[in-house]
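Student: what's the 3D shape of this:
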Amino acid sequence: MYKEPMMLAPLFKERIWGGTNLRDMYGYPLPSPRTGECWAISGHESGTNEIMNGPLAGSTLRETWTDHRELFSEEAGEEFPLLTKILDANDKLSVQVHPDDTYAKEKESKPYGKTECWYILDAEEDAEIILGHYATSEEEFRERVDNGEWDELLRPLKVEAGDFFYVPSGTIHAIGAGVRILETQQNSDITYRVYDYDRLGQDGEKRELHLDDSVEVASIPHEDPGIERTTAIIKGMKREHLISEEYFSVEHWDIHGMTHEIRNPSYLLFSVLEGDVNVWIEGERHGVEKGDHFILPASVKAFTLEGTGAFIVSHSNKEK
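Tutor: Got it, this is the predicted structure:
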């Protein structure tokens, strides 16, 4: 059916911490000066991308997952498994945590919890994230929250462009002001807020916190997951492996020239971070550029890349 990239129209979400950097970085037509998220590759019920080309143009990714599973190697599951976002943290996000699959199914009646990872696209000087905490027990965690001892509880890390972080479900975390990231995650939107800096929402009230759920799902004490970035230089491409874990694999590709033919293992998700690149499929050229997001479906068995650019490339690791 498809012998070309399945190009997707991005969706945008207004957030109280958002800004206009997604317009400045990628030329996106933002709906609001507080645009915090670009849902770049999504089949989620709260927002799914429209397909812009090919025989399914005008359909959504969510519909296509249901009706044309052959494009995804007949992968099992009611929902498209992954969600790719770009986040513009013009202000700091809430301190939060996400549940695992079991808790999501039992407590929220949703198919997936939320494990995610972050590739830092841009960071202002001295920008930080929160990744983990210092509490050694649930009692200590609750005590420090009750006493507002955030500096003693939360673990800050300085970040810069090109950094990569793995954030499994159960990890206390927050993205700080002045950070732009590309996030690859499970297809879930379940968030439990631990702390929100006493900010007011659009209704003038403090946003809801979820301390009991947060404590129940949080990893206490925190443990850093071990990840090892590896790089291979092959014809026309520097291919950096960022992570492979239960739900997804993520790589960063730098293209300079013409690559060798690349076999498509199943279906691949692409976000173009920089440049202009041609995707060659069965002798046909398909141009993609900075800010584009697309899927190479399972019907594309092999492809070649040509040009100068950078991608984040991911795929699902769910079993059939």
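Student: From here on, just use CA atoms for contacts and neighbour counts.
Tutor: Noted.
Student: packing partners for the helix or strand encompassing residue 117?
Tutor: In this assignment (DSSP states H and E), residue 117 forms part of strand 116-123. In terms of contacts (3 or more Cα pairs under 8 Å, 6 or more residues apart in numbering; DSSP states H and E), strand 116-123 is packed against strand 164-167, strand 179-186.
Student: Could you pull out the buried residues of the longest one?
Tutor: Residues of strand 179-186 classed as buried under the neighbour-count rule (16 or more other Cα atoms under 10 Å) are 179-186.
Student: Quick check: next helix or strand after the helix or strand that contains residue 257?
Tutor: Per DSSP H and E: residue 257 is located in strand 248-258. Later in the chain than strand 248-258, the nearest helix or strand by DSSP H and E is strand 262-263.
Student: What is the following helix or strand past that following strand packed up against?
Tutor: The first helix or strand that comes after strand 262-263 along the chain, using DSSP H and E, is strand 268-281. Counting contacts by 3+ Cα pairs under 8 Å, 6+ apart, strand 268-281 packs against strand 284-289, strand 293-296, strand 302-316.
Student: And this one, please, so the two structures can be compared:
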Amino acid sequence: MKSAIVRPEINIQKTATIITSYEEIVQALLAQKEKNQGYTIAIECYPVTNETLILEKIIHPLNPELIISSNELFINSTELTKKIKDNLTDDRIFGLMSHHVFKNFIDEKQFKSVSDALNEKRSQGELSIIYGVGASLLENVDLIIYVDLARWEIQKRYRSGEYNNWQAENAGEDSLKMIKRGYFFEWPIADRYKREITNKIDYLLDIHDETDPKLIKYSEYMSGLKEVIAQPFSLVPFFDPGIWGGTWMQKTFGVGQEEKNLAWSFNGVPEENSLLLNFSGISIEIPANNLIFNFGEELLGARTFGRFGHEFPIRFNFLDTMDGQNLSLQVHPKVDYAQEKFGVTYTQDESYYVLEAKNDAVVYIGVNNGVEKEALIDALKEAEKGEVSFDDEKYIYRHPMKKHDHYSIPSGTIHSSGKDSVILEISATPNRFTFKLWDWDRVDFDGLPRPVNIDHGQPNIDIYKNQDWVEKELVNPFITIAKGEGWLEEKTGLHETEFIETRRHTFNQKVHHENHGSVNVLNLVEGKEALVTSPTGEFEPYRIQYAQTFIIPATIESYDIEPYGASLGETIKTMKAFVR
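Tutor: Below you'll find the predicted structure:
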């Protein structure tokens, strides 16, 4: 059952014709060409696709008369980077969100030249192929193949040193800067275009596993994707090591054994994660945010979609410090600061739900009573110089934590998870805006100090969030909502300034859930197994296991969860989040 967490698949009932080798893909495209005199194929690639592989395995075997890289359509990398300098900024981590479109960067002379060349080959009855980012911008193409890529894979490629950002010659650059360029410029512009051309795409090509390609008609893929919003499902998580990481996920999920540790699991973050659609035993991997782009209102619910649009607002992930170290001391921006400085519409309010804890683990949250902001900032800045250490015991409130505690952490709250714990982080989705204030005088795996952002953090620290305020407002704010024979429902947060509400159910028999007019995100936080069922039979029973995050689309208005398998006769717990 570990595969249900590590590589969860979504069974698709509708059939699809999927081509599963490069040789067969080439033959299928040649057959298309034979039906037409003069034929142009556009292979549209998401940024950081392995275009060399596509050339070698698909384009060259097709033996086209003309091969064009879409890079020829655009201004050069130096000129483009100058145009987006305000979005990139000089900061290593933070930029300003781009609202550009690909057409803003076209070289008009080159664009016309390429278009004329394609028209000429068409008139001669020849096969032409244009490939890369923006390949389908040209109007005179007959077939569009879209090569998609999930962001977790993109980030791994940035780190490899073998790939450039789009229209940048920067392979091997600091991966944090490459991710910044992706987050603030590359991904928004590519996602915007992908949504624009959805109805024009003929085929989807999945080469997340480059040895196992899959080509599917886009209409069949979209029919399968639509089935996802009518059933519970899980995302494919992204496990990542970190300097403070622990060993719990390696032991519990059997993953990342080759890594020094695992710090994060992004297991409920559609913008980071992927989906595995199982068409009769053949799995297609896609970015999970494609579901929001195409079926956002059905997935989120009308109220939530009206507020957030094509963004999934709830985020679940794990922070593993078991046998590891403390997270950095940090703060998240207030919403007005996030809007003004970074061009995003909402901020990263969050919470810590304690899945596991040992050895007197603590959470750092707020400041000690009597701490003044000026003194705090002075001490942090002195520590940043590296000459003295920051006296966390003097300034920061620490609270002992135990299994199943829950701490709300609205923006402006200084916080950190201490060592020897596993945290289910339930938060708003913006994930780029963590201002580190102090990192315990350590360096990262690369030997460099991790970025500290005191200048950003200072205007966002709420100094009134001291021990007294924190204990009253943020620590275990449990309220009983309802109870019955064998079950208890509690509201556990989040704070009134946060838009997410969380409910914990403790039960030893079937318990009924309503979706509160919103998408629901859940995790089995206690118990080995559970079963999610529909009171009306609208979806197949869905089996989950301990620590598995799963999503209930808003199309499912009510559902039941009960102990199952190894948990029969036991009391188990789920945590549920929805938009108020």
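Student: still on that earlier bit, give me the buried positions along the strand holding residue 117 of the first structure.
Tutor: Quick answer for strand 116-123 of the first structure (16+ other Cα under 10 Å): 116-123.
Student: how near is residue 71 of the first structure to residue 232 of the first structure?
Tutor: To residue 232 of the first structure, residue 71 of the first structure is 29 Å away according to Cα to Cα, to the nearest Å.
Student: between the two, who's got more neighbours?
Tutor: residue 71 (20 against 11; other Cα atoms under 10 Å).
Student: Just say helix, strand or coil for that one.
Tutor: helix (DSSP: H, G, I helix; E, B strand; the rest coil).
Student: picking that back up, mind putting the helices and strands packed on strand 116-123 of the first structure in a markdown table, distance to residue 60 of the first structure included?
Tutor: A markdown table is the format used below for those (distance: least, Cα to Cα, whole Å):
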| stretch | distance to residue 60 of the first structure |
| --- | --- |
| strand 164-167 | 28 |
| strand 179-186 | 18 |
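Student: ok, now which ones touch the residue nearest the centre of the second structure?
Tutor: The second structure has residue 272 as the residue nearest its centroid, 2.0 Å off, counting by Cα atoms, centre = their mean. Going by Cα atoms under 8 Å, 6 or more residues apart in numbering, residue 272 of the second structure touches 150-152, 238, 266, 287-289.
Student: at 6 Å what do you get?
Tutor: 151-152 (Cα atoms under 6 Å, 6 or more residues apart in numbering).
Student: Residue 409 of the second structure now?
Tutor: So residue 409 of the second structure contacts 350-351 (Cα under 6 Å, 6+ apart).
Student: Could you find the counterpart of it in the first structure?
Tutor: In the first structure, the residue matched to residue 409 of the second structure (TM-score structural alignment) is residue 167.
Student: What about residue 203 of the first structure, how many residues nearby?
Tutor: 7.
Student: From residue 439 of the second structure, how far out is the alignment partner in the second structure of it?
Tutor: Matched to the second structure by TM-score structural alignment, residue 203 of the first structure sits across from residue 446. From residue 446 of the second structure across to residue 439 of the second structure, the span is 15 Å (Cα to Cα).
Student: Wait, residue 504 of the second structure touches residue 577, no?
Tutor: No: judged on Cα atoms under 6 Å, residue 504 of the second structure makes no contact with residue 577 at a distance of 9.0 Å.
Student: related to what we said a few turns ago, can you tell me which of the helices and strands packed on strand 268-281 of the first structure is nearest to residue 163 of the first structure?
Tutor: strand 302-316 (13.0 Å; Cα to Cα).
Student: Residue 379 of the second structure corresponds to which position in the first structure?
Tutor: Per TM-score structural alignment, residue 379 of the second structure is aligned with residue 144.
Student: So that match, which state does it fall into?
Tutor: Assignment for residue 144 of the first structure (three-state DSSP): helix.
Student: Excluding its own residues, what touches stretch 381-397 of the second structure? List them.
Tutor: For stretch 381-397 of the second structure, using Cα under 6 Å, 6+ apart, the contacting residues are 364-368, 467.
Student: Let's see that with 8 Å instead.
Tutor: So stretch 381-397 of the second structure is in contact with 364-368, 371, 376, 379-380, 438, 440-441, 452, 454, 466-467, going by Cα under 8 Å, 6+ apart.
Student: ok so, going back, take the buried residues of strand 179-186 of the first structure and lay them out in JSON lines including distance to residue 102 of the first structure.
Tutor: Below are these laid out as JSON lines (distance: Cα to Cα, whole Å):
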{"residue": "179", "distance to residue 102 of the first structure": "31"}
{"residue": "180", "distance to residue 102 of the first structure": "30"}
{"residue": "181", "distance to residue 102 of the first structure": "27"}
{"residue": "182", "distance to residue 102 of the first structure": "26"}
{"residue": "183", "distance to residue 102 of the first structure": "22"}
{"residue": "184", "distance to residue 102 of the first structure": "20"}
{"residue": "185", "distance to residue 102 of the first structure": "16"}
{"residue": "186", "distance to residue 102 of the first structure": "13"}
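Student: Between which two of these is the distance greatest?
Tutor: Among the buried residues of strand 179-186 of the first structure, 179 and 186 lie farthest apart (Cα to Cα), at 21.1 Å.
Student: Give me the distance between residue 18 of the second structure and residue 274 of the second structure.
Tutor: Counting by Cα to Cα, the gap from residue 18 of the second structure to residue 274 of the second structure is 19 Å.
Student: Neighbour count: the two, which is higher?
Tutor: residue 274 (30 against 21).
Student: Would you agree the more buried one is in contact with residue 234?
Tutor: No: applying Cα atoms under 8 Å, one finds residue 274 of the second structure not in contact with residue 234, separated by 9.5 Å.
Student: could you show me where the strands are in the stretch 351-500 of the second structure, in order?
Tutor: All strands of the stretch 351-500 of the second structure, identified by DSSP state E, counting those that start in this stretch, fall at 362-367, 396-400, 406-409, 415-417, 421-428, 435-438, 479-484, 487-493, 500-507.
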